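Trainee: model this:
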Amino acid sequence: MPANASPRSSDSNTASSSLHAAVADDFAAVNRTIKEQLASRVPLVETIGQYIIASGGKRLRPLLVLLAARALGYQGDKHISLATLIEFMHTSTLLHDDVVDESHMRRGRATANDAWGNAPSVLVGDYLYSRSFQMMVEIGSLKIMGILSGATCIIAEGEVQQLTNVGNPDVDETVYFETIQGKTAMLFEAATHSGAVLAEADPQQEAALQLYGRYLGLAFQLVDDLLDYQGDAKAMGKNVGDDLAEGKPTLPLIQAMAAGTPDQARTIRQAIRQGGLERLDEVLAIVRDTGALDYTRARAEEMSAKALEQLDFLPPSRYRDSMADLARLAVERQH
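Mentor: The predicted structure follows:
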């Protein structure tokens, strides 16, 4: 049966646990390697690094490396280092993002910049980036180095593009997708693409896994942006309306302006320009009444379906099944 024809799971928690179970030993090895590679002669580096890495989250990007490599029959051990350095790259972006966004909470607890200040957070983020490139060299694949070094540039561009979008109600859907492709989907794509290269995939499988990661990352970001207007604050570890408070023109707002009345569009444009939450109740009503939330979910489901289609190029295995579960979980989750 094709990967995209698997039954739909009704229990996202079961899907989450099963996709980790497929690579449980590898995942444990990644966690051990993370702790080993965080070692530093400067105690604060280790303290902040451990704090942010231990703060929760699904560690999806390293998981994708493991699943991609194993789905193609990889039998070596370099996928452990590759998964670890991908997590370091991700963690460094979190440290930097929280400083840029002046965030005080992530995953339900204080951000590193809130606990230690901006300067230590930025510098430890730099350290983790540097450590990831050390590990990249040790893997010894010029092609993987090319994928990951290119990804870091695109991720940085995506973050800058998001910053320039803040307070701009004229951002359209095309620019929005370019932004989330850079700031979020690119590292998902790099994780699966580099895992495929490590496993010496044939060109068709390599391309399929690269696209799987891209579409999966887009689906996750779309649902994140959707949940900002209908999620559970306690479960998400952030406040509903945080994106609006920062003046971020995400797809629910972009679509609401496109589908709403001139007055509704005017209200949202003003809310984006001003930031803050003074008009949150009005905006929540508009994104709901215009169908913008349903539209955003439909686009997320479209990306998830495209990710599932790519798995048809892989041989049947429990690893491929876990990747299919993950594509479905991306749009079923509530936080």
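Trainee: going forward, measure contacts and count neighbours with C-alpha atoms only.
Mentor: OK.
Trainee: what segments of the stretch 1-150 of the chain are strands?
Mentor: For the stretch 1-150 of the chain, strands defined by DSSP state E, counting those that start in this stretch occupy the ranges 105-106, 109-110.
Trainee: contacts for the last one, please.
Mentor: When contacts are taken as C-alpha atoms under 8 Å, 6 or more residues apart in numbering, the neighbours of strand 109-110 outside the stretch itself are 55, 104, 237.
Trainee: roughly how far apart are the nearest residue to the first one once chain neighbours are set aside and V100?
Mentor: Of all residues not flanking S55 in the chain, R107 sits nearest, at 6.9 Å (C-alpha to C-alpha, 6 or more residues apart in numbering). With distances taken as C-alpha to C-alpha, to the nearest Å, R107 is found 17 Å from V100.
Trainee: just R59 next, same as before
Mentor: For R59, the distance to V100 - C-alpha to C-alpha - is 22 Å.
Trainee: neighbour-wise, which of the two wins?
Mentor: Taking other C-alpha atoms under 10 Å, R59 and V100 do not tie; R59 has more neighbours (17 against 14).
Trainee: show me the contacts for the more buried one.
Mentor: Here R59 is in contact with E87 (C-alpha under 8 Å, 6+ apart).
Trainee: likewise the one 4 residues further on?
Mentor: For L63, the contacting residues are 20, 27, 83, by C-alpha under 8 Å, 6+ apart.
Trainee: so who does F133 touch?
Mentor: The neighbourhood of F133, defined by C-alpha under 8 Å, 6+ apart, consists of L85.
Trainee: Proceed likewise with the subsequent sequence, for comparison:
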Amino acid sequence: MANVALSEMLLAAVKQEAEKINASMRADLARLTPDMDELLIEVLNYGLFNGGKRIRPLLVVVASRLCGRKDEEAYQLGGAFEYLHAATLFHDDIIDQSVTRRGKLSVYQKFGTIAAILAGDFLHALAMATVGRFSGQAGLDVFCRATTGMVDGEFMQLRNTKRHNLSELDYYEAIMGKTGLLISAACEVGALFGGGDVRRVAALREYGVHLGCAYQIIDDLLDYQGDPAKTGKAVGNDLAEGKMTLPLILALNKASSADRTRIMQILGDDVDRSLCIEEVCTLIAKYNGFAAARKKAEDAVAGASAMLAVFTDKNVAFERDLLEGLARYVLTREK
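Mentor: Here you go, the predicted model:
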């Protein structure tokens, strides 16, 4: 099948599944709304239904099918991962003081810090209850490990903000907590829900690790090279906040002493880094930091695809192709 045709099929399938996931989440909220505060309902609807790609719940649904289970409850279970993801975004935007999210005011900017924190807490509790309901203690254990790991990753990132000598290994440890754990957990919980054996559960868990790695690297590239009209964020936002991401780390590894010194000056506390973004982009490109980071993302996608080799049954060929296509999509996304 031509790549174009596969891409069109992938996008159509993802769109269809996203609509089902949205419908399931709306039904979840409808069951709860009679007893909920009106402001909470407004905050949740604003924060949850704002054009997200629903990748994490999609992974739950597809993983469960790959392991032999095809029923509507997978959409409800998948919704739990979107609830947790949204909760982290509500809180992250407060931490990072992000004014916008996906081209709209962030939740705390629109409704206030207290409302955003409380709505995030509500979604976290709803997510845990949903996972426990549909996947039992085994799934809840995976989910809770991911949650605690994500918080640990945020503390690591907080500590690393003041460190300008991060290694590539430091970076990977941080992004595993920031992005990889939740994506990997979505795959693993979906596989457990589907009744997968140890081999298949492990394969899907590792697929998620590789996919999460690629996703975050591309996210970091988009921060420098993305179109703000599509990403909903200003170019160089990470640099402006003093964050060391992979393109910069890889460039620093090859930079001359003079250029390295200049970059370190820009990363200093007494510099308005937002005025130096173009200069840093030029230096990263000079030392092939962007190209090298993209190659790392491509390697991660190849690793994700390799994990799917255990799924040889023709009955799940479409689901396997969907996950392979999703991994390739990560490399081409623009937001």
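Trainee: may I see the contacts of L63 of structure 1 organised as a markdown table, with neighbour count and distance to P315 of structure 1 added?
Mentor: Shown next, in a markdown table, are the contacts of L63 of structure 1 (neighbours: other C-alpha atoms under 10 Å; distance: C-alpha to C-alpha, whole Å):
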| residue | neighbour count | distance to P315 of structure 1 |
| --- | --- | --- |
| H20 | 22 | 19 |
| F27 | 20 | 22 |
| A83 | 30 | 22 |
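Trainee: just the ones in helices from the residues you listed, please.
Mentor: 20, 27, 83 (DSSP state H).
Trainee: including distance to E159 of structure 1, could the residues you listed go into CSV?
Mentor: Formatted as CSV, these follow (distance: C-alpha to C-alpha, whole Å):
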residue, distance to E159 of structure 1
H20, 29
F27, 29
A83, 22
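Trainee: wait, which of those residues is closest to V283 of structure 1?
Mentor: H20 (37.8 Å; C-alpha to C-alpha).
Trainee: in structure 1, point out the residues matching the helix or strand where I175 of structure 2 lies.
Mentor: Taking DSSP states H and E as the criterion, the element that holds I175 of structure 2 is helix 168-175. The aligned range for helix 168-175 of structure 2 in structure 1 is 173-180, by TM-score structural alignment.
Trainee: tell me which residues of that stretch are tucked away?
Mentor: Residues of stretch 173-180 of structure 1 classed as buried by neighbour count (16 or more other C-alpha atoms under 10 Å): 176-177, 179-180.
Trainee: same check, this time on stretch 195-208 of structure 2
Mentor: 195-196, 200-208.
Trainee: okay, and which of those residues map to helices?
Mentor: The helices, defined by DSSP H, take in 200-208 from the buried residues of stretch 195-208 of structure 2.
Trainee: could the residues you listed go into CSV alongside distance to A285 of structure 2?
Mentor: Formatted as CSV, those follow (distance: C-alpha to C-alpha, whole Å):
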residue, distance to A285 of structure 2
R200, 40
V201, 40
A202, 37
A203, 36
L204, 35
R205, 34
E206, 31
Y207, 30
G208, 29
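Trainee: where is the longest helix in structure 2?
Mentor: Using DSSP H to define each element, structure 2 has its longest helix at helix 113-160.
Trainee: which residue sits closest to the residue of structure 2 sitting at the aligned position of Y129 of structure 1, ignoring its sequence neighbours?
Mentor: Aligning on TM-score structural alignment places Y129 of structure 1 opposite H124 in structure 2. With sequence-adjacent residues excluded and distances taken as C-alpha to C-alpha, 6+ apart, H124 of structure 2 is closest to L84, at 5.3 Å.
Trainee: before we move on, back to that, among the strands of the stretch 1-150 of structure 1, pick out the one with the most neighbours on average.
Mentor: Most buried of the strands of the stretch 1-150 of structure 1, by mean neighbour count (mean count of other C-alpha atoms under 10 Å): strand 105-106, with a mean of 18.
Trainee: tell me, that strand lands on which residues of structure 2?
Mentor: Going by TM-score structural alignment, strand 105-106 of structure 1 sits over residues 100-101 in structure 2.
Trainee: returning to what we had before: next, count neighbours for the residue nearest to H124 of structure 2.
Mentor: Each residue near L84 of structure 2 was counted by other C-alpha under 10 Å, and the total is 24.
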